[in-house]
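Undergrad: Quick one: sequence and predicted model below, then my questions.
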Amino acid sequence: MALFGTIINGICIIIGCIVGLFMTKIQEKYKETIMQGIGLTVILIGLQMAFQTKSIIIVLLSMLSGAFIGEFLKLEHFLNKIGFWVGSKFTTTNEQVNITQAFITASLLFVVGAMAILGALDSGLRGDHEVLITKGILDGFASFVLTTTLGIGVILSVIPVVLFQGTIALLAAQIESIIPEAIFNEVIVELTAVGGLLIVAIGLNILKLTQIRVTNLLPAIFMVGVILYIYHSFF
């Protein structure tokens, strides 16, 4: 079953969120310090991913083109509208911002990264779900911690996680046949690096040091493949 690993990943996130909901009543000073610890850890994770790059030029071009596309499409505004709409169904107006922040932060953390892509490919091609199950356990702990500070909005991240990984798993055979192995491995490395920078941006936002529109930078992930395809086609 190609989607088994993805389903387990989603279930782990949901369980982590449910357990985390019982810890949301802790004092604000504890929440603030916990969030600072999360922010610093997220930055470390992002830097470790970003330093894997073999070509700064590819990363730079991906970020620049991705930023242009994201701003043009107003992705941040679109996702915020979704977050506010969902939040309006469950919360008061004052809590809707937290729903949106939790949804976007958790979604980016759980979707961006090599484990999501490689794990989904393993599930689809070989029926090997070990990577996604491992990722699910990690995401479960992360969703628990995030829920204690950001609230119920974290559980909404299950939707993009399942859609993203599930789509890759179902299309795995086609992806492997279209992209040569050498190029695919290069795409994974640079995609991980670009994803790492986005995660660093999330960490900085969590620490309230910046207000980077991370969602508007998301197209950079997809531009990695486009730029590398153009490069290998003409050079």
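TA: Right, received. Where do you want to start?

Undergrad: Only C-alpha atoms from now on, for both contacts and neighbour counts.
TA: Noted.

Undergrad: Show me what the host helix or strand of Asn205 is packed up against.
TA: Using DSSP states H and E, Asn205 sits within helix 181-206. On a contact count with 3 or more CA pairs under 8 Å, 6 or more residues apart in numbering; DSSP states H and E, helix 181-206 meets helix 28-50, helix 56-73, helix 96-111, helix 114-126, helix 219-234.

Undergrad: Of all the residues in the last one, which ones are buried?
TA: The one in question is helix 219-234. Within helix 219-234, the residues that qualify as buried are 219-221, 223-225, 227-228, counting by 16 or more other CA atoms under 10 Å.

Undergrad: one step back: what would the helices and strands packed on helix 181-206 look like in JSON lines with distance to Phe22?
TA: JSON lines is the format used below for the helices and strands packed on helix 181-206 (distance: least, CA to CA, whole Å):
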{"stretch": "helix 28-50", "distance to Phe22": "14"}
{"stretch": "helix 56-73", "distance to Phe22": "36"}
{"stretch": "helix 96-111", "distance to Phe22": "16"}
{"stretch": "helix 114-126", "distance to Phe22": "28"}
{"stretch": "helix 219-234", "distance to Phe22": "35"}
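
Undergrad: Put this next to the first one:
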Amino acid sequence: MILLGSLVNGLAIILGSLAGFVLRNISEQTKDSVTKGIGLGVIVLGIQMAFKTTSFTIILISLCSGAIIGEYLKIEDRMKQFGLFLENNYSKSDSNFAEGFVTASLIFVIGSMGIIGAIESGVSLQHQTLYTKSVMDGFMAIMLTASLGTGVLFSAFPVFIYQGMITLFASVIIRYIPQELLDVMMIEISSIGGLMILAIGLNITELAKIRVSNFLPGLLILIMIIAFKFYYF
């Protein structure tokens, strides 16, 4: 089953979120400490990923250009509006619903593991990478739900859709992309994703307030720049 890895990932987030409901009675101080710990871990992960780049100039150009587009399209605001829509319909008493949905969606979606794993599923029907990511996301979902509430559970759906689309796309298009170009793309996508994950970690630890969603168009810009450079330089 070509989408099995993405399906397992989504189910892991749902199960982790359900487990997180049980732990919501732990003290606020404990929740805060664990959440800050997750934030620190996310920061370290983001830094490690960001340093994989071979051209930081391209990463910065893509990130800043993506931010301009994202701010114009108001991606962050629209994601929050969608979260508030779900809150109004499914969670009348959870004031952190939108924050939980947006934060968890970004944490679970952005990163090289999800992209590489989805491509792996589409190309070879091997799901081990996404299985590993599922374990990580499941435990992350427990603490995020305990801290941020119901919105975390609903992040399973964009994760499944996002990774599923990459898997289906990879199963068709991969045969037309030179392996050398694909290798470079995965390194640079991991790097720009690392910077976004770093920003998420700063948000979680409350060291900054960065509208990370508005950087997402930078991924597409990065891919176009790398492809242009590969074919014409």
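TA: Ah, there it is. Worth saying up front: this structure is predicted, and the values here are computed from it rather than measured.

Undergrad: about what we covered before: looking at the helices and strands packed on helix 181-206 of the first structure, which is nearest to Thr6 of the first structure?
TA: Thr6 of the first structure sits nearest to helix 114-126 of all those, at 7.2 Å, using CA to CA.

Undergrad: how far off helix 96-111 does the closest one point, in degrees?
TA: Relative orientation of helix 114-126 of the first structure versus helix 96-111 (axes from the mean of the first three to the mean of the last three CA atoms, to 10 degrees): 60 degrees.

Undergrad: okay, and the helix holding Asn205 of the first structure goes to which residues in the second structure?
TA: Under TM-score structural alignment, the match for helix 181-206 of the first structure in the second structure covers residues 179-204.

Undergrad: Grab the nearest non-local neighbour of Pro158 of the second structure.
TA: Ser105 (6.8 Å; CA to CA, 6 or more residues apart in numbering).

Undergrad: Using the three-state scheme, assign Ile2 of the second structure.
TA: Recorded secondary structure, Ile2 of the second structure: coil (DSSP: H, G, I helix; E, B strand; the rest coil).

Undergrad: separation between it and Leu219 of the second structure?
TA: To Leu219 of the second structure, Ile2 of the second structure is 24 Å away according to CA to CA, to the nearest Å.

Undergrad: next one: Phe230 of the second structure
TA: In terms of CA to CA, Phe230 of the second structure sits 17 Å off from Leu219 of the second structure.

Undergrad: out of the buried residues of helix 219-234 of the first structure, who's nearest Leu79 of the first structure?
TA: Closest to Leu79 of the first structure, out of all of the buried residues of helix 219-234 of the first structure and judged by CA to CA, is Pro219, at 13.6 Å.

Undergrad: got the contact list for the closest one?
TA: Applying CA atoms under 8 Å, 6 or more residues apart in numbering, we find Pro219 of the first structure in contact with 65-67, 69-70.

Undergrad: tell me which of the residues you listed is nearest to Asp122 of the first structure?
TA: Closest to Asp122 of the first structure out of the contacts of Pro219 of the first structure is Gly66 (27.4 Å), distances taken as CA to CA.

Undergrad: which residue sits closest to the closest one, ignoring its sequence neighbours?
TA: Ala220 (3.8 Å).

Undergrad: That neighbour corresponds to which position in the second structure?
TA: In the second structure, Ala220 of the first structure lands on Gly218 (TM-score structural alignment).

Undergrad: Its match is in contact with Ile58, isn't it?
TA: No. Gly218 of the second structure is beyond contact range of Ile58, at 10.3 Å (criterion: CA atoms under 8 Å).

Undergrad: of all the helices and strands packed on helix 181-206 of the first structure, which lies closest to Gly203 of the first structure?
TA: helix 28-50 (4.3 Å).

Undergrad: Only the buried residues of that closest one, if you could.
TA: Buried, per 16+ other CA under 10 Å, within helix 28-50 of the first structure: 31, 34-36, 38-40, 42-50.
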